[in-house]
Every structure is written in C-alpha cells, then in structure tokens.
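Q: any chance you can model this:
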Amino acid sequence: MGVVNVTPDSFSDGGHWFDTTAAIKHGLGLEAEGADLVDVGGESTRPGASRVDEAEELRRVIPVVRGLASEGVTVSVDTMRARVAEQAVAVGAALVNDVSGGLADPDMVPVVAAAGVPFVVMHWRGFSESMNSRAVYGDVVTEVVEELRARMEAVIDGGVSPEKLVIDPGLGFAKNGVQDLALLAGLPRLGELGRPLLVAASRKRFLGHVLAGEGTPPPPARERDAATAAVSALSAHAGAWAVRVHAVRPTADAVRVARAVEGAA
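A: Here you go, the predicted structure:
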C-alpha cells in the first residue's frame, strides 16, 4: 500500500504532493514501483496534528481518488469522515482505511456497510492531539488484541460483513516506541483475530529512535526507508496482508527477498 498524503503537514512528506496533479503523478509512480493499492489521505494524523474541516478534506482527496481510479489504480481512501469515504467510493475508491476504526464519525460504519467495500479497522484510542497521553498499557499486545476484537464486533454489528474487515495494530497511535516494537514482535497474536493484517510502520518515530541509538538525535523521516523495508520483510514473514509505506521500491525488494528465502527453506 503506497501512501499519497495530499496534505501540507504530514510528518514525513507533507506538502510534497499537495497539488492534485502532483499527487496523481506520485500515485501512478508508486503503482509503477510495485504498489498493489494506493492510499490517498487529506488529513494528517501525526501526533499533535489539528483536524482539517470536511470541505477542505473533500477538496484535497476527491480529485486525486478520481484521477488515480480513472487510470486503473486500486485506491484506498484514508479518512475518518463518512462523507469523505462515501464520496471517495463514488468516484472509484475500492477500500476505506479509517485510523479510528469508525469511532470518529458515527456515520462511518453505516456508510461502509452500504458501500460493501473492505474496511480497515485500526486500533485507536483518540485523536492526534491527545493520543500520546493514552499510551498506557499493562500488556500492550494483549490489550490491543482485545480492543481490536471488541471494535471488530461493533463494526460487524453495525452491518459490515466480517469478510470485508482488515485490522491494523495502529503503530504510533497511542503507543510509544517500546510498545510499537512489542506489537511488531507480537504480530502472530494479532493473526489470531482471523482477519487480514495491515502494518503501517513507514518512517515512524520509533524507527528513528531505533536507528539513532543512545544519545543521538533520530534521522529525518525520509531517511528511515531502509528501516521501513526491514519491518516490511518481518511483517510479510509474520503473515501480514499488506504494509503501508511511503517508499514502495525498497519494501517491494525486501519482501521479494524474504519470499525467496522462505521458498528455499
């Protein structure tokens, strides 16, 4: 899953693809590099980010989704708003990726159910402004699994077919670096939920801290692609359905090598 952030303020590449034409061109490039689907979002969810209003999110996202879908790209829409999801599906989006798992907008689950498209349910404990304060766990893997299970049941009760659900542990969302690493080590436990697993670690701060080591400032987000590719290979080995990344080619290469090694065993 290649990332197209149509935002001025995303943590990794905000502003680079803010123009509609540039965003469409970037999405086409990601597909050419090996992305199976392209995830288009118009609202930054980095820690501390403020929300944009619905009209602005629609203005950013819909022309890009329409443009990519018209070129035959499989598009997912990254949004917490039901109206954005509904309009994106209407112009060609094939999947809805909601980092709140349908909690931010009570209309999201009914909209997704009516559309009949796959729905990514991420583990979420609150909006960006406050999520760092919610990173309190006794056993992060157990609690994330239990909270995701409860959310899956609520979404299914809301009318979404169980076969349409994809789950995401929400790395970096109400988790610190140690908790993110524990969740990666615990991916097989998430597999017990019985649904395809999306892993979204690309360029996140916990990778910066791993690379920096003790007493060294983390490298900039755009210098974390090799670390992202390592996580992608590990996630593939653990059975992930997809990985959400900014730089597709390093991850595609890493997963290809991982698969070749597995095939030779």
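
Q: from here on, contacts and neighbour counts on C-alpha atoms
A: Noted.

Q: and the next element down the chain from the helix or strand in which Ala55 is found?
A: Here Ala55 sits within helix 54-70, counting by DSSP states H and E. For helix 54-70, the succeeding helix or strand toward the C-terminus, using DSSP H and E, is strand 75-78.

Q: one more to line up against the first:
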Amino acid sequence: MPDWADPRDLDPEVRRALRGLEARNATRVAGHLVAAGSLVDEDPAEALAHARAARDRASRIAAVREAVGVAAYHAGDYAEAARELRAYRRMSGDPGYRAVLADCERAMGRPEVALRLVREALEGSPDAAETVELRLVEAGARQDLGEVAAARLVLEGALGGRPSPEALDWDDPGTARLASAYADLLAAAGDEAAARPWQEAVAEHAPDDDVEVTEIEETADEGGATAADGAPAPEDGAALEAPPGAAPGLDPAAGRDTGGRAGSPADVRRGGRGRGGRAAR
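A: As a prediction, the model looks like this:
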C-alpha cells in the first residue's frame, strides 16, 4: 500500500458503503480504493491491481466492484470491465455505464452486441452527454462491421444532419467530439476533400481532442460477461471517519479522455447521473 494512500481521503459515499466491514479491513479497502483512484490516469494497470486488492477483501460492496470495472476499462481489460460493471449495476440498481458496456463489447470483437446495447440504451431516453457517447460507440461498431456509410450517417445525424463545420457550436464538448470523429471517419474512408475542412475546423476549435480512427485490439472474454460475487459476507465493524473536504478516491463519475478507438466513449460515466464511456476511437 503506498504511504500516500490515506483511507480518510475516500469519497464519503463510498466510505459509508464500507461500514459493514471490520474496521481494519475497511481501512485496507479504503486505502486500495484511494490508490486506485489516484493512479487510474497515470498508471491504470497499477490502479487495477489496487482495485482488485479491494475486491479481494470486499467483493460484496457495489462501489468496490464499480472501482474494479472502471480501472479495468482504463487498463484495457474489457472483459473484466464488463463483468465488474454489470455486477455493480446488479448490486446497486444503478442503470448507468451503458455506453461503456457497449464499448467493451466492441473491444471484445462483438460489434453486433454493442449495437444492440446502444439501441436499448437509446430507447431509455439518455441525456445529451450519454447520447453523444452512445452515438460514437454506434459509429465505431458500424466501422468494425465494415459499414462505413452507415457509420457516416450515424455521425451526421448526431451532428444535426447535413452538418457543416461553420454551423456547429464548437463550445459544446459533445459536438466537438462528434465532429472530431466525423473528420477522422471521412479521412479513413478516403474522402480527403470532405475531410479537409473538418480537420481544419477541429484543429482550430478542438486542438486538444485526441480522437482518432484506429484498428481495435480484440480482447478474449474467457469467462463470459456474467458477474460473480461469491466472496464471504463482510464482517460488521466501525465506519471510517474522514476530515472535512476529503478528496474522493476512485470516482468513476469523473470523466477522463482515454483517447483511441473510433466509437469508444472518452469519459467513463454513469448513464444519466454522470458520464458514460470513451468516445470515437
């Protein structure tokens, strides 16, 4: 456990969820969660190791399973991410992470399943931010299937239909992300004339956007997508106390751009409550 991982820095909501654990165990779990949350950007593999260590001690805590799923997603272990986030959803009743789960299916070489999950999520009236993530995953899944024209229609529809760079609201992050994906899609399809004005607009208005179209790496899901939480029941014990203003540990609702694959949500989000996935890789 890193010396700097102070269990008192854990998010209060997660800290409350650990109250059923024996006091010493709760402190260890909290420390691992704080370490995972602090490392997820710079060292996602190490963050995942800490999240797994927390799961080994508290697998029946929904927030712990959520932490493992988020860390696994950032570390590129999409099979584990899908299993853990499904376990979290089942245990907590939170319907979020729909775009992330669809993106995991893409990464595991199942674009048809990804499209089904996107369709089901869109039927649930997602908010604007999640809709952007879902459309990006949808476009990426169409690309995976070789349906470039269909992917183009998805992005054009998300941008309002027959979009032009001059007519967009570039101050809207979702619009900028969709436009970046659209520019990359046009270039990947060999339509350089159409791609050029979009690429120039992206360079001008969203120069820090790292969305690009690349080939995905398939991840084998040896265990399937079924979640399991068969660890022994936690022991009763004292809750952790935290000083006022404590920083959160692993906060899956805090978005982070992971770059990469077309159609993968760029931020990990909780459906309508937070943010939901990685976008257009």
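
Q: and the TM-score between these chains?
A: Once superposed, chain against chain, the TM-score is 0.28 (TM-score structural alignment, normalised by the length of structure 1); 143 aligned residues with a Cα RMSD of 6.9 Å.

Q: re the thing from before, who does the helix holding Ala55 of structure 1 touch, helix- and strand-wise?
A: helix 20-32, strand 38-41, strand 75-78, helix 82-90 (3 or more Cα pairs under 8 Å, 6 or more residues apart in numbering; DSSP states H and E).

Q: okay, the angle between it and helix 20-32?
A: With axes from the mean of the first three to the mean of the last three Cα atoms, to 10 degrees defining the directions, helix 54-70 of structure 1 sits at 50 degrees from helix 20-32.

Q: buried stuff in helix 54-70 of structure 1?
A: Glu57, Leu58, Arg60, Val61, Ile62, Pro63, Val64, Val65, Arg66, Gly67, Leu68, Ala69 (16 or more other Cα atoms under 10 Å).

Q: ranges for the strands of structure 1?
A: Here structure 1 has its strands, by DSSP state E, at 2-5, 38-41, 75-78, 95-98, 119-122, 165-168, 198-199, 242-243.

Q: any idea how far Gln179 of structure 1 is from Leu148 of structure 1?
A: Separation of Leu148 of structure 1 from Gln179 of structure 1 (Cα to Cα, to the nearest Å) stands at 16 Å.

Q: contacts only, for the residue lying closest to Leu58 of structure 1 once chain neighbours are set aside.
A: Excluding the flanking residues, the one nearest Leu58 of structure 1 by Cα to Cα, 6 or more residues apart in numbering is Val84, at 5.9 Å. For Val84 of structure 1, the contact set (Cα atoms under 8 Å, 6 or more residues apart in numbering) comprises Glu54, Glu57, Leu58, Val61, Ile62.

Q: ok, of these, which one's closest to Ala233 of structure 1?
A: Distance to Ala233 of structure 1 across the contacts of Val84 of structure 1 (Cα to Cα) is lowest for Val61, with 29.9 Å.

Q: is it correct that that closest one is in contact with Ala55?
A: No - with contact defined as Cα atoms under 8 Å, Val61 of structure 1 does not reach Ala55; the gap is 10.1 Å.

Q: quick check: angle from the helix holding Ala55 of structure 1 to helix 82-90?
A: Counting by the same axes, to 10 degrees, helix 54-70 of structure 1 lies at 20 degrees to helix 82-90.

Q: okay, the strands of structure 1 in a markdown table with distance to Ala260 of structure 1 and mean neighbour count next?
A: Below are the strands of structure 1 laid out as a markdown table (distance: least, Cα to Cα, whole Å; neighbours: other Cα atoms under 10 Å):
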| stretch | distance to Ala260 of structure 1 | mean neighbour count |
| --- | --- | --- |
| strand 2-5 | 22 | 27 |
| strand 38-41 | 25 | 27 |
| strand 75-78 | 28 | 28 |
| strand 95-98 | 29 | 26 |
| strand 119-122 | 28 | 26 |
| strand 165-168 | 26 | 24 |
| strand 198-199 | 21 | 23 |
| strand 242-243 | 17 | 23 |
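
Q: for Ala88 of structure 1, which of those strands is the nearest?
A: It's strand 75-78; of the strands of structure 1, that one is closest to Ala88 of structure 1 (Cα to Cα) at 6.7 Å.

Q: what is the neighbour count of Ala264 of structure 1?
A: A count of nearby residues for Ala264 of structure 1, using other Cα atoms under 10 Å, gives 6.

Q: how near is it to Ala252 of structure 1?
A: With distances taken as Cα to Cα, Ala264 of structure 1 is found 19 Å from Ala252 of structure 1.

Q: and what of Arg149 of structure 1?
A: Distance from Arg149 of structure 1 to Ala252 of structure 1, by Cα to Cα: 30 Å.

Q: coming back round to it: could I get the strands of structure 1 as a markdown table with distance to Leu207 of structure 1?
A: Converted to a markdown table, the strands of structure 1 look like this (distance: least, Cα to Cα, whole Å):
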| stretch | distance to Leu207 of structure 1 |
| --- | --- |
| strand 2-5 | 18 |
| strand 38-41 | 21 |
| strand 75-78 | 22 |
| strand 95-98 | 23 |
| strand 119-122 | 20 |
| strand 165-168 | 18 |
| strand 198-199 | 14 |
| strand 242-243 | 15 |
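
Q: wait, which of these is closest to Ile156 of structure 1?
A: strand 165-168 (8.7 Å).

Q: can you give me the helices for the stretch 101-250 of structure 1?
A: 108-115, 140-157, 177-185, 187-191, 205-212, 225-237, 248-264 (DSSP state H, counting those that start in this stretch).

Q: can you lay out these as JSON lines showing distance to Val199 of structure 1?
A: JSON lines is the format used below for the helices of the stretch 101-250 of structure 1 (distance: least, Cα to Cα, whole Å):
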{"stretch": "helix 108-115", "distance to Val199 of structure 1": "21"}
{"stretch": "helix 140-157", "distance to Val199 of structure 1": "14"}
{"stretch": "helix 177-185", "distance to Val199 of structure 1": "9"}
{"stretch": "helix 187-191", "distance to Val199 of structure 1": "9"}
{"stretch": "helix 205-212", "distance to Val199 of structure 1": "14"}
{"stretch": "helix 225-237", "distance to Val199 of structure 1": "7"}
{"stretch": "helix 248-264", "distance to Val199 of structure 1": "12"}
